[in-house]
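Novice: Kindly generate the corresponding structure for this input.
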Amino acid sequence: MPLTLASPVHHELIVKKSRFIACVQPTVDRAAAQKVVAGLRARHPDAAHVCWALLAGGQSAAVDDGEPGGTAGRPMLDVLRHQDLDGVLATVVRYFGGVKLGAGGLVRSYAGSVAQALLGARKVEIFRLRRLRCELPYPLEGLLRRELERSGATLERVAHGAGVCCEFGLPENAAAALIARLNEAAGGRIVWREEDST
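Specialist: Presented below is the predicted three-dimensional model:
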């Protein structure tokens, strides 16, 4: 199961007077990643390079930002893939120290700074969210609400008409057990509508 990060983590590496400032953080997509990178460029106007790699919901990127092709973004991306991460942006801001590192030195520095940052990261599992809809008689609304709270589900919408219509979301791996408990407790009086996953 893919993992993401609970919060951003940082690491700084000095190699032959060049300073590599790495950050690995959770992100939702490429647009959000590009905003972070733009912010880094604004905060580090004297940096030689702001390289980055992204894995987020099927989107990926490996940007060398002027470093020789394949020496920065790709090694950073490989570190993310190797750790089965998703929804993650890795950035490295480089201040050039005056000594050229060569292709191998660059690959080791960029990949190494990201890998070192990840050593301090708290990784969390990514759960697919399942949205459920149901209709039930008024006397069962309290039962439904108690079961949703017990399951950690998020009640998103309630409509009162001929009966009570509810929409809620919960981790996909908890959905089947909740449906079974509710069906048993309600004696089959809950009508399930369409369901989807995100």
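Novice: okay, CA-based contacts and neighbour counts for the rest of this
Specialist: Will do.
Novice: C165 should be in a helix, yeah?
Specialist: No - in this structure, C165 is strand, not part of a helix, as judged by DSSP: H, G, I helix; E, B strand; the rest coil.
Novice: just so I have it, where are all the helices in this protein?
Specialist: Assigned by DSSP state H, the helices in the chain fall at 30-43, 73-82, 102-119, 141-151, 172-185.
Novice: Next, the structure of the following sequence, for comparison with the previous one:
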Amino acid sequence: MRLVVRNECIISIDGAVEYSLNVKRSKFLGHAEPVFNVDTARRVIKNISRSHRSATHNCWAYKIGEETGFSDSGEPSGTAGRPILNAIEKMRLNGVVVIVTRYFGGIKLGKRGLIEAYFTTALRTLEKAK
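Specialist: Presented below is the predicted three-dimensional model:
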């Protein structure tokens, strides 16, 4: 999807998309949606977090114009929200929010494992949308 805003072309996704990844018994669920303002992004984050209330973590990131935001949602600092934002930036997308929900499977992944799992889930979710 392309949206022209003030003579700039913003490339986003066409609609909501989901992807699932299992890593060492933890289940990672990616959800991405097009959004064009921060209020809508926060509403999507709230709704997805509500529908996965029993999840261990609901980590997220968004990029809307020049504005970005992300949260590790209780995961170690820098292991979830930033990798999700990195996936958005790698795909050169804008006007998008990505939430990655984690259901802990009993095996700790370590910082490197968490970064890889969150980045991979976000990236594959976005690739599925294109």
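Novice: What value does the TM-score take for this pair?
Specialist: The TM-score (TM-score structural alignment, normalised by the length of the second structure) is 0.89; 122 aligned residues with a Cα RMSD of 1.1 Å.
Novice: coming back round to it: go through the helices of the first structure and name the closest to R130 of the first structure.
Specialist: Taking Cα to Cα, helix 172-185 is the member of these nearest to R130 of the first structure, at 4.9 Å.
Novice: And that closest one, what does it pack against?
Specialist: Under the contact criterion of 3 or more Cα pairs under 8 Å, 6 or more residues apart in numbering; DSSP states H and E, helix 172-185 of the first structure touches strand 129-136, helix 141-151.
Novice: Can you check which of the ones you listed gets nearest to C166 of the first structure?
Specialist: Per Cα to Cα, nearest to C166 of the first structure of these: strand 129-136, 5.5 Å.
Novice: Can you find the partner of K111 of the second structure in the first structure?
Specialist: Mapped onto the first structure by TM-score structural alignment, K111 of the second structure lines up with A103.
Novice: list the contacts for the nearest residue to its match once chain neighbours are set aside?
Specialist: Nearest non-adjacent residue to A103 of the first structure, counting by Cα to Cα, 6 or more residues apart in numbering: T71, 6.0 Å away. For T71 of the first structure, the contact set (Cα atoms under 8 Å, 6 or more residues apart in numbering) comprises 64, 103-104, 106-107, 110.
Novice: Quick one: map T71 of the first structure onto the second structure.
Specialist: Checking with TM-score structural alignment, T71 of the first structure has T79 as its match.
Novice: what sits against V107 of the first structure?
Specialist: By Cα under 8 Å, 6+ apart, the residues touching V107 of the first structure are 71-72, 75.
Novice: The second structure: which residue goes with G120 of the first structure?
Specialist: G120 of the first structure maps onto K128 in the second structure, by TM-score structural alignment.
Novice: Distance check, its match against D14 of the second structure.
Specialist: If you measure K128 of the second structure against D14 of the second structure using Cα to Cα, to the nearest Å, the figure is 11 Å.
Novice: wait, which of the contacts of T71 of the first structure is closest to S151 of the first structure?
Specialist: Of those, the one sitting nearest to S151 of the first structure (Cα to Cα) turns out to be Y110, at 42.4 Å.
Novice: close enough to count as contact, that closest one and V92?
Specialist: Yes - with contact defined as Cα atoms under 8 Å, Y110 of the first structure counts as touching V92 (7.0 Å).
Novice: Setting aside sequence-adjacent positions, which residue approaches the spatially most central residue of the second structure most closely?
Specialist: With distances taken as Cα atoms, centre = their mean, V98 lies nearest the centre of the second structure, 2.5 Å away. Leaving out its chain neighbours, the residue that sits closest to V98 of the second structure by Cα to Cα, 6+ apart is A32, at 4.3 Å.
Novice: Quick check: that neighbour vs F119 of the second structure, distance?
Specialist: Counting by Cα to Cα - A32 of the second structure and F119 of the second structure are separated by 13 Å.
Novice: Kind regards, and thank you for your time.
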